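> This is the structure alone, sequence omitted:
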């Protein structure tokens, strides 16, 4: 497993070297792929991706959640994960024809297949008293600077779920990476 991860990191570094500075600042997928390859996540959703040659699924259907449109996003699926069939169903990956009809999915469904500890609230569910947090997982074992691996949004009142999720990832990945967590409040409007 460690050899696969090292090979992936090498290939990704080569790919990153050809990106512009703006593109590099938005690239944080290697941690997500690491989590998927380690069997923790059933899939990785990649949005606003550059055109590269990958073996992935393109979400061609007009799939919407209360917060996002997933149309034309890329998803890499770990077909050995027990939730892979759910990924295919929720994201309509096996659709024979692309239909112009919007397919609504819940934030709960998206959180489940992306292995996030708690779904994002829909904009209608947020109140002025709710505090949104951005949680970031970092690898601190590969040099001087922490490397961001993953980030997600969560309500402040659900941080206990985020900490529990982090601890399980840290425990399962400790032989490979030294995982740390940080969070900060996100201003909502």
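Nice, thanks for sending it over. What you see is a predicted model; the values in this text were computed from it and never measured.
> make it CA atoms for all contacts and neighbour counts henceforth
Will do.
> And for residue 165, the neighbour number?
Using other CA atoms under 10 Å, residue 165 is surrounded by 15 other residues.
> Could you pull out the buried residues of the helix or strand containing it?
Here residue 165 sits within helix 159-173, counting by DSSP states H and E. Under the neighbour-count criterion of 16 or more other CA atoms under 10 Å, helix 159-173 has 159, 162, 166, 169, 170, 172, 173 buried.
> May I see the buried residues of whichever helix or strand comes after that helix?
Moving toward the C-terminus from helix 159-173, the next helix or strand (DSSP H and E) is strand 179-186. If you call a residue buried by 16+ other CA under 10 Å, then strand 179-186 has these buried ones: 179, 180, 181, 183.
> follow-up on the earlier one: helices and strands around the helix holding residue 165, which ones?
For helix 159-173, the packing partners by 3 or more CA pairs under 8 Å, 6 or more residues apart in numbering; DSSP states H and E come out as strand 179-186.
> Report all helices and strands that the strand it packs on contacts.
strand 132-139, helix 159-173.
> Show me the strands in this protein, by range?
Ranges of strands in the chain, per DSSP state E, are 43-46, 57-58, 62-64, 74-77, 102-104, 132-139, 147-155, 179-186.
> would you turn the helices and strands packed on strand 179-186 into a markdown table with distance to residue 12?
Formatted as a markdown table, the helices and strands packed on strand 179-186 follow (distance: least, CA to CA, whole Å):
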| stretch | distance to residue 12 |
| --- | --- |
| strand 132-139 | 16 |
| helix 159-173 | 20 |
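> and residue 114, which of those is closest to it?
Nearest of the helices and strands packed on strand 179-186 to residue 114, taken as CA to CA: helix 159-173 at 12.4 Å.
> what angle sits between the closest one and strand 132-139?
Between helix 159-173 and strand 132-139, the angle comes out at 10 degrees (axes from the mean of the first three to the mean of the last three CA atoms, to 10 degrees).
> Against that first model, consider the following:
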């Protein structure tokens, strides 16, 4: 599998990103020959966490003000409760995610990263998974929620979803396949 000549956006908030859910998919994209780019609201760095403990900081490559769907071939939405909750409150993030989906580009989401998909009204009539506490949110937004390691829903855009850090090997395999 190769992602040569593919640029993948990783959209995150300023803090609260679950570090493994950023680092491991980033590594999978890089190892497959793709170019991962960190997109966030502001320039500078973002703060990742290992659950509730602060972990590493990561430099932002592109701010939401400068990001557009035509710059990217795919999108990853890492989890983390605070991260997912923040991202959905940024109108520019919601617009960016909607533009990626409207362009038919694949999106991979894990854990709490999907709140922005709900905010953008992109889960209606789709099947996916997430951290279990989001299942009611997804169902209320018109999605079918399943408790599975990874769900791939082919539709107007491919949607790869996963529940938690333990699912990262399957998530990474499926996102690389979908982004190819």
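Great, that's in hand. Fair warning: this is a prediction, and the values are worked out from it, not measured in the lab.
> And the TM-score between them?
Once superposed, chain against chain, the TM-score is 0.31 (TM-score structural alignment, normalised by the length of structure 2); 103 aligned residues with a CA RMSD of 6.0 Å.
> quick one on the thing from earlier: which two among the buried residues of strand 179-186 of structure 1 are spaced furthest apart?
Spatial extent of those (CA to CA) is set by the pair 179 and 183 at 13.7 Å.
> re the thing from before, kindly reformat the strands of structure 1 as JSON lines containing distance to residue 9 of structure 1.
What follows is these, written out as JSON lines (distance: least, CA to CA, whole Å):
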{"stretch": "strand 43-46", "distance to residue 9 of structure 1": "16"}
{"stretch": "strand 57-58", "distance to residue 9 of structure 1": "21"}
{"stretch": "strand 62-64", "distance to residue 9 of structure 1": "31"}
{"stretch": "strand 74-77", "distance to residue 9 of structure 1": "16"}
{"stretch": "strand 102-104", "distance to residue 9 of structure 1": "35"}
{"stretch": "strand 132-139", "distance to residue 9 of structure 1": "13"}
{"stretch": "strand 147-155", "distance to residue 9 of structure 1": "12"}
{"stretch": "strand 179-186", "distance to residue 9 of structure 1": "16"}
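> For residue 112 of structure 1, which of those is the nearest?
strand 43-46 (10.1 Å).
> For that closest one, which outside residues touch it?
Contacts made with strand 43-46 of structure 1 from outside it, assessed by CA atoms under 8 Å, 6 or more residues apart in numbering, are listed as 29, 32-33, 36, 73-78, 84, 87, 113-114.
> what do you get if the cut-off is 6 Å, keeping everything else the same?
Residues from elsewhere that reach strand 43-46 of structure 1 (CA atoms under 6 Å, 6 or more residues apart in numbering): 74, 75, 76, 77, 78.
> Could you tell me how far the fourth one is located from residue 45 of structure 1?
If I follow you right, that is residue 77 of structure 1. Applying CA to CA, to the nearest Å, the value for residue 77 of structure 1 to residue 45 of structure 1 is 9 Å.
> if you count what's nearby, which of those two comes out ahead?
Using other CA under 10 Å as the criterion, residue 77 of structure 1 and residue 45 rank with residue 77 on top: 24 against 19.
> who's in contact with that one?
residue 43.
> What separation is there between it and residue 46 of structure 1?
11 Å.
> again with residue 107 of structure 1
16 Å.
> next one: residue 160 of structure 1
Applying CA to CA to residue 160 of structure 1 and residue 46 of structure 1 gives a distance of 27 Å.
> Helices along structure 2, start to end?
Using DSSP state H, the helices of structure 2 run over 19-31, 81-87, 91-102, 115-119, 135-140, 168-179.
> Residue 25 of structure 1 is nearest to which of the helices and strands packed on strand 179-186 of structure 1?
Using CA to CA, those put strand 132-139 closest to residue 25 of structure 1, at 14.7 Å.
> Going by contacts, tell me the helices and strands next to that closest one.
strand 147-155, strand 179-186 (3 or more CA pairs under 6 Å, 6 or more residues apart in numbering; DSSP states H and E).
> Report the inter-axis angle for the last one versus strand 132-139.
Following the same axes, to 10 degrees, one obtains 160 degrees for the angle between strand 179-186 of structure 1 and strand 132-139.
> Identify all contacting residues around strand 179-186 of structure 1.
Residues outside strand 179-186 of structure 1 that contact it (CA under 6 Å, 6+ apart): 132, 133, 134, 135, 136, 137, 138, 139, 170.
> which of these count as buried?
Among the contacts of strand 179-186 of structure 1, the ones that count as buried by 16+ other CA under 10 Å are 132, 133, 135, 136, 137, 138, 139, 170.
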